[in-house]
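S.K.: just coords:
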């Protein structure tokens, strides 16, 4: 780009788009400098392309500045900012740009709506109100022509991630033509809202309508079988996956390992793992979780050690999987070893509340309730209800009423609506034959209308 004679604003815009296919911060800086030198910065089409490149490179601050400096902004420029910020997880900024677009009097296009809906999906329930407002805007715009499928998909995804299943169903049923993406989103919504069986029924309906399943379809359905602990449907799906040629898809394989382990078929989970010619860190982590879930703790530890030996990247989820396995088996020294290893990783691994919770559980299972309390008090953040609950259960097991009282009070302080702590505490005092205290706690529970919820479970019976 040494001279301006070879270029006009349109050819330069096309060239920038090709760079955006393989985004590089160096390319962005170089072409930005050349655009200024050659005098092309006055052309909106060029600057819009440059903004798109900046966003693809993750240079959001540069994109914001370029956009703000544009004297006139068309819908393409606005949409680039809306979509780009949503894609990088800056969902609130994305929605802010959409609001500014409307305030400017510029008419949004379907991609503008899609980007804003994606931002609402990223924020979840807190953005439901604004998501509904966008839906109203879409309905108003639909009078000008048929709504693009990407907007329908965006609405389905937004309502799904806000757990508004009724809205998802209503929207899905209203679609005259349902694409594979729409079917997938509807199944995903059922699964997200705890209706795995409905997701599997919808899969059967989709096949009956002659729609061919894709890789994401199978992944969703296998996850539904895992959530429903349905080994019969899971094995049937496995056969369909093999028949359809999706058996080497990493996402599907990962879901299958998870499904078989949740159905208690660790041998099948291992067979799926070992049949995979290439394995990513996610698949390794899923297999460790599978071993831990099925009580094969030594296998879980062996697999984690293999990850270390083979220098396979271990993230927070991998560490949580192996710490959970150690916790369930009461392997305190091994758990401490892996917990400390987290802080020695070359890449950043952040110990979160779940990791600390595993360590509290390990100490509690070893009967070291006082040490667990000391560990909690020295954590870099305040303990949550789950961690205090672990300590309270330990106090019940080992008969430490005084510490149990303290743990229960901490739980009530954090979440006054959480009542099961008082059920446990009354059991602790009853076990110590402290009947006066037990009676007082149970009277308080009656006054607050606190009841012990009965436990229940279910199993799948072969027919």
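M.R.: Thanks, I have the structure now. Since the model is a prediction, treat every value here as computed from it, not as a measurement.

S.K.: going by C-alpha atoms from here, please, whenever you check contacts or count neighbours.
M.R.: Noted.

S.K.: where do the strands sit along the stretch 301-450 of the chain?
M.R.: For the stretch 301-450 of the chain, no strands are identified by DSSP state E, counting those that start in this stretch.

S.K.: and the nearest residue to residue 234 once chain neighbours are set aside, which of the three is it?
M.R.: Excluding its sequence neighbours, the residue lying closest to residue 234 (Cα to Cα, 6 or more residues apart in numbering) is residue 225, at 5.5 Å. When classified by DSSP: H, G, I helix; E, B strand; the rest coil, residue 225 comes out as helix.

S.K.: what's the distance between stretch 203-210 and the middle of its chain?
M.R.: Distance, stretch centre to chain centre, for stretch 203-210: 27 Å (Cα atoms, centre = their mean, to the nearest Å).

S.K.: residue 213 reaches residue 181, doesn't it?
M.R.: No: look at residue 213 against residue 181 with Cα atoms under 8 Å: they stay out of range, at 10.0 Å.

S.K.: remind me what the helix or strand encompassing residue 187 packs against, helices and strands.
M.R.: Assigned by DSSP states H and E, residue 187 belongs to helix 180-192. When contacts are defined as 3 or more Cα pairs under 8 Å, 6 or more residues apart in numbering; DSSP states H and E, helix 180-192 sits against helix 149-161, helix 165-174, helix 196-208, helix 215-228.

S.K.: please convert those helices to a markdown table, extending it with mean neighbour count and distance to residue 366.
M.R.: Shown next, in a markdown table, are the helices and strands packed on helix 180-192 (neighbours: other Cα atoms under 10 Å; distance: least, Cα to Cα, whole Å):
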| stretch | mean neighbour count | distance to residue 366 |
| --- | --- | --- |
| helix 149-161 | 24 | 40 |
| helix 165-174 | 15 | 44 |
| helix 196-208 | 17 | 37 |
| helix 215-228 | 23 | 31 |
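
S.K.: hold the first one in mind and look at this next one:
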């Protein structure tokens, strides 16, 4: 009791509640400190559960207070705020003389705690007791319908709203738009929105959310543009409404629009930052995602689990290990683990950065692993050429009792392909179809074609394609064409190229592959024909781009890049390295240049490939012995592969390159791929 009186005195003497003057008034009127007014003050502050229980026990033993309806309502609200809906329901049931407020509070208590079925049951009781729902009741009931995707009850509630003449109420209208949107009835949602006599930002945000929840990103943005035309400012709620659809890809124009929308916001919530970062990541704009995160930190905004889970894939895409490790520290500092989503994202980030040991450490420490966890780790081994480790991990997954899914088999088949494990790959394809009864998808067929092609079995790969039960896609024919380039199979290569030009007439990579096949054979006239065809159609070769991270900032290099601030130093150091490489027997593989020009010109062209520039930049700007990590958008050419092996030996550095197909770990003149790629 003393503690309660002390608490009451603290409240009554605070400035917010009138200070000592209020205290004197209570004393002068000789009212007990434990009064209804004191209880209301405490309850309105939503105390913690321990304080609430003590206060409730005092109210119960007071014959006047325990029957007070106002205190009963405030107790229900306070218990609900603490997640104790059962106690709130107990108070509700024990109250004999209820009014509409009791029902509203009980419904809201359930809705706020995501107990939507219970909320609707109270609404039904309310109707049967002849209590008329009001403008406080309906928004909560509609939210319960939204939470359950219960359109049937939602329609009944809408009818009831019209009957009592509350369909013009702003809050009810907003709730109706939200309910119809959540239930996928976007026409009805739009009809309600259009018929509302008054609309606010929430009304439009609800419509945005409806389209977003249906996966219609572009339509959601059209609503945002309508808001612009009405001179309604987008707010944090608008950005939050886009959250369900951030994983969808959109046009560059739409991404720019959302960016502009975000920039114009006066107040940016954490959700707003998360939405913008996720949109960048899912639209293959990792640089922008990382830059925005750094800007977010400068604004003093602390990331949460959603931020980190969104950003880790961007770190992986850029091999931004410095930032990835910093995010890992955030996770540990804030005790966000165990969290399967975050752990899988961490594992994937380390794997994409070529840090197999750290990826495996995350994997081993996971208390719970799903198929995604196992598959990610297998994929990491496979792309690093460690096919035997991938196969061993696949066996462990089976021993753990988890059944592999179709994606698991894609990973293990791909691992066999990258490591040249031809017979193992055949066996796993058989196990997949016969033992696990998984119907092969196009991805599995593509893996098998790649497996045969890399192993030099180009004819078998082509025969395999002809036996496929579905039409081969780009990936299948692309794997075959790539194999034809490596193994100089002109006849089958022409067939593959012809099919690819029909499937993807504007994909530059396939024209380049065919051009490379001709160039490798010295058929320069045919090379020119391909290049002229590309020019006629308006196709440009995708430039080679290499990224390297330095102190959290990603530096990007193009072949022959002259725009980097350190360009002069980079080229000077590169010339010195080439000289040292030649002393070790380096002979530029001029066939990799694939141009009908003089040998000397070819050597110059090869020397300035983007990955070489990125490596030299890293050598100049990091301590001796520091591993160098590069990400490249195209396949590493043969000359660069030879050169980087020698560079790793000359500078005594581990160099990890992730190209569009796999990882290459160069160390002391040797590559992890064993020159099989």
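M.R.: Structure received. Owing to the predicted nature of the structure, the values given are computational and were not obtained by experimental measurement.

S.K.: quick TM-score on the pair, please.
M.R.: The TM-score (TM-score structural alignment, normalised by the length of the first structure) is 0.75; 439 aligned residues with a Cα RMSD of 4.4 Å.

S.K.: now residue 328 of the second structure: which helix or strand?
M.R.: Using DSSP H and E, the element containing residue 328 of the second structure is helix 321-333.

S.K.: so where is that helix in the first structure?
M.R.: Using TM-score structural alignment, helix 321-333 of the second structure lines up with residues 231-243 of the first structure.

S.K.: the matching stretch vs the second structure, mean deviation?
M.R.: Comparison of stretch 231-243 of the first structure with the second structure after fitting gives an average deviation of 2.5 Å (mean Cα distance after the TM-score superposition for the first structure).

S.K.: what comes up buried for that stretch?
M.R.: 231, 233-235, 237-238, 241 (16 or more other Cα atoms under 10 Å).

S.K.: relative to the whole chain's centre, how far out is that stretch?
M.R.: 25 Å.

S.K.: ok so, going back, put together JSON lines for the helices and strands packed on helix 180-192 of the first structure, with distance to residue 319 of the first structure on each row.
M.R.: Below are those laid out as JSON lines (distance: least, Cα to Cα, whole Å):
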{"stretch": "helix 149-161", "distance to residue 319 of the first structure": "27"}
{"stretch": "helix 165-174", "distance to residue 319 of the first structure": "34"}
{"stretch": "helix 196-208", "distance to residue 319 of the first structure": "28"}
{"stretch": "helix 215-228", "distance to residue 319 of the first structure": "22"}
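
S.K.: closest to residue 73 of the first structure out of the ones you listed?
M.R.: Nearest of those to residue 73 of the first structure, taken as Cα to Cα: helix 149-161 at 22.6 Å.

S.K.: quick check: closest non-adjacent residue to residue 218 of the first structure.
M.R.: Nearest non-adjacent residue to residue 218 of the first structure (Cα to Cα, 6+ apart): residue 252, at 6.8 Å.

S.K.: how close does the one you found get to residue 199 of the first structure?
M.R.: Separation of residue 252 of the first structure from residue 199 of the first structure (Cα to Cα, to the nearest Å) stands at 16 Å.

S.K.: swap in residue 269 of the first structure?
M.R.: Taking Cα to Cα, one finds residue 269 of the first structure at 22 Å from residue 199 of the first structure.

S.K.: what do you get for residue 14 of the first structure?
M.R.: 43 Å.

S.K.: and residue 323 of the first structure, by the same measure?
M.R.: 32 Å.

S.K.: sorry, back to before: who touches the helix holding residue 187 of the first structure?
M.R.: 152-153, 156-157, 160-161, 163, 165, 168-169, 172, 196, 198-200, 202-203, 206, 211-214, 216-217, 220-221, 224 (Cα atoms under 8 Å, 6 or more residues apart in numbering).

S.K.: so it versus helix 215-228, what angle?
M.R.: Angle of helix 180-192 of the first structure versus helix 215-228, following axes from the mean of the first three to the mean of the last three Cα atoms, to 10 degrees, is 20 degrees.

S.K.: element containing residue 40 of the first structure, please.
M.R.: Per DSSP H and E, there is no helix or strand for residue 40 of the first structure.

S.K.: number of residues surrounding the nearest residue to residue 269 of the first structure once chain neighbours are set aside?
M.R.: Nearest non-adjacent residue to residue 269 of the first structure, counting by Cα to Cα, 6+ apart: residue 257, 4.4 Å away. By the criterion of other Cα atoms under 10 Å, residue 257 of the first structure has 27 neighbours.

S.K.: tell me the counterpart of residue 257 of the first structure in the second structure.
M.R.: So residue 257 of the first structure corresponds to residue 347, using TM-score structural alignment.

S.K.: mean shift of whichever strand or helix holds that match relative to the first structure?
M.R.: Here residue 347 of the second structure, judged by DSSP H and E, is contained in helix 340-352. Superposed on the first structure, helix 340-352 of the second structure shows a mean distance of 1.8 Å to its aligned residues (mean Cα distance after the TM-score superposition for the first structure).

S.K.: what residues sit buried inside the helix or strand that comes right after that helix?
M.R.: Counting by DSSP H and E, the next helix or strand C-terminal to helix 340-352 of the second structure is helix 356-365. Across helix 356-365 of the second structure, burial judged by 16+ other Cα under 10 Å covers 356, 358-360, 362-363.

S.K.: now do the contacts for the match of residue 257 of the first structure.
M.R.: So residue 347 of the second structure contacts 358-360, 362-363, 373, 376-377 (Cα under 8 Å, 6+ apart).

S.K.: quickly check the residues you listed for the two that are furthest apart.
M.R.: Among these, 358 and 373 lie farthest apart (Cα to Cα), at 13.9 Å.

S.K.: residue 296 of the first structure maps to what in the second structure?
M.R.: Checking TM-score structural alignment: residue 296 of the first structure goes with residue 386.

S.K.: nearest spatial neighbour of its match, skipping sequence neighbours?
M.R.: Nearest residue to residue 386 of the second structure, sequence neighbours excluded (Cα to Cα, 6+ apart): residue 419, at 6.5 Å.

S.K.: spatially central residue in the second structure, please.
M.R.: The structure's the second structure has its C-alpha centroid closest to residue 310; by Cα atoms, centre = their mean the separation is 4.0 Å.

S.K.: tell me how far it lies from residue 356 of the second structure.
M.R.: From residue 310 of the second structure to residue 356 of the second structure the distance is 21 Å (Cα to Cα).
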